[in-house]
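Student: Curious how this folds, go ahead:
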Amino acid sequence: MIVGVGVDIVDVPRFKRQVERTPALVERLFAVSERGLAVRSLAARFAAKEALVKAVGGPNGFRWHDIEIVTNEAGRPRYVLSGLTAETVKQHGVSTLHLSMSHDGDSACAFVVAEGAGAGEGDEQ
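Tutor: I've put the predicted structure just below:
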């Protein structure tokens, strides 16, 4: 069952200006493994983090560093969740996250489908 979907788009030049104006933003928003990436890739990852929050239903229980986006050898992205964010996603009944990211020109976007039983559903009593 689809628990939720989320989509987000980021204006790459605007994101770049924000990062240049406030360099600490990169440390605040991204895991250590993500920080050395190109600005357009960071923008896509930020969109992926925002899309996850939207798919699950709101910002409560999410921490930026608890959401890491990694890619496999073929470049397919996936979430690695930890801490409070992992607990929050699990509490919402999400068992699988499907992620797609893209960037072209001045835009970076991400789309996520959260799949699972949903909060309170599928629990046997």
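
Student: going forward, measure contacts between C-alpha atoms and count neighbours the same way
Tutor: OK.

Student: Just give the number of residues close to Met1.
Tutor: Neighbour count of Met1, defined by other Cα atoms under 10 Å: 10.

Student: distance of it from Val113?
Tutor: 10 Å (Cα to Cα, to the nearest Å).

Student: repeat for Leu42
Tutor: Distance, Leu42 to Val113, using Cα to Cα: 20 Å.

Student: Also Ala74?
Tutor: From Ala74 across to Val113, the span is 20 Å (Cα to Cα).

Student: Ok, Pro77 next?
Tutor: Taken as Cα to Cα, the span from Pro77 to Val113 is 13 Å.

Student: And Ala44, by the same measure?
Tutor: Relative to Val113, Ala44 is positioned 16 Å away (Cα to Cα).

Student: Between those two, which has more neighbouring residues?
Tutor: The neighbour comparison of Ala44 against Val113 (other Cα under 10 Å) goes to Ala44, with 25 against 21.

Student: Quick one: residues contacting the more buried one.
Tutor: Contact analysis of Ala44 by Cα atoms under 8 Å, 6 or more residues apart in numbering lists 9-10, 101-103, 108-110.

Student: Kindly list the longest helix within this protein.
Tutor: Using DSSP state H, we find that the single longest helix of the chain is helix 39-56.

Student: Next up, the contacts around the spatially most central residue of the chain.
Tutor: Residue closest to the average C-alpha location in the chain (Cα atoms, centre = their mean): Lys49, at 2.2 Å. Contacts for Lys49 (Cα under 8 Å, 6+ apart) come out as 64, 67.

Student: Second input sequence below; structure requested for side-by-side comparison:
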Amino acid sequence: MIRGLGIDVIEVDRIRRAVRRWGEAFLFRVFTPAELSRGSASAAAAERLAGRFAAKEAVMKALGIGRRGIGWQEIEITVDPMGKPEVRLTGRAAAMADRLGITAWRVAISHTRLVAIAQALAE
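Tutor: Down below sits the predicted model:
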């Protein structure tokens, strides 16, 4: 049963500007070490980070709360060995998902050099 649906789109340059302006402070506030460890030093790092940022926003929307009350790091977007995005919730995000009866997530992420988009389906 579908319990929530969220979608988000972000300009990749917004992430580039945030990294330039705030550097590691921004990265470590928004992303977990696991999210940063995969491909964050590559040429496409901004696109990947923008995709993960959009996925976090989409998960928040699927939970029905926007960004209220949940920290960025309470939603972790990683990938399995085949490259499929996965969601791992902790803290208040996990508690909220439990209250809503959410037991599974499906996430799709896509990006170009200009924009990243993500959709999150809560089941």
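
Student: ok, back up a step: shared neighbours, Pro77 and Val113 of the first structure?
Tutor: Taking Cα under 8 Å, 6+ apart as the contact rule, Pro77 of the first structure and Val113 both touch Leu99.

Student: What range does the longest helix of the first structure cover in the second structure?
Tutor: Mapped onto the second structure using TM-score structural alignment, helix 39-56 of the first structure spans residues 46-63.

Student: With the first structure overlaid, how far apart is the matching stretch on average?
Tutor: Comparison of stretch 46-63 of the second structure with the first structure after fitting gives an average deviation of 0.6 Å (mean Cα distance after the TM-score superposition for the first structure).

Student: mind listing which of the contacts of Ala44 of the first structure are in strands?
Tutor: Judged by DSSP state E, those include 9-10, 101-103, 108-110 as members of strands.

Student: quick one: the strands in the first structure?
Tutor: Taking DSSP E, the strands of the first structure run over residues 2-11, 67-71, 77-81, 94-104, 107-116.

Student: For those, give me a markdown table that also has distance to Arg35 of the first structure.
Tutor: Formatted as a markdown table, the strands of the first structure follow (distance: least, Cα to Cα, whole Å):
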| stretch | distance to Arg35 of the first structure |
| --- | --- |
| strand 2-11 | 17 |
| strand 67-71 | 11 |
| strand 77-81 | 15 |
| strand 94-104 | 17 |
| strand 107-116 | 17 |
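
Student: just those strands: most buried one?
Tutor: Among the strands of the first structure, strand 107-116 has the highest mean neighbour count (mean count of other Cα atoms under 10 Å), at a mean of 22.

Student: so what corresponds to Leu89 of the second structure in the first structure?
Tutor: Applying TM-score structural alignment, one finds that Leu89 of the second structure aligns to Leu81 in the first structure.

Student: Quick check: its match touching Trp64?
Tutor: No. The criterion here is Cα atoms under 8 Å, and Leu81 of the first structure misses it with Trp64 at 9.9 Å.

Student: Quick one: residues in contact with stretch 25-34 of the first structure.
Tutor: By Cα under 8 Å, 6+ apart, stretch 25-34 of the first structure touches 18-19, 35, 42, 46, 64-69.

Student: and with 7 Å instead?
Tutor: Residues outside stretch 25-34 of the first structure that contact it (Cα atoms under 7 Å, 6 or more residues apart in numbering): 19, 35, 64-65, 68.

Student: One more: stretch 94-112 of the first structure?
Tutor: 3, 5-13, 40, 43-44, 47-48, 51-52, 55, 77-78, 113-118.

Student: so where in the second structure does that stretch end up aligned?
Tutor: Taking TM-score structural alignment as the measure, the second structure aligns residues 102-120 with stretch 94-112 of the first structure.

Student: how far out from the middle of the chain is the matching stretch?
Tutor: Centroid displacement of stretch 102-120 of the second structure relative to its chain, using Cα atoms, centre = their mean, to the nearest Å, is 8 Å.
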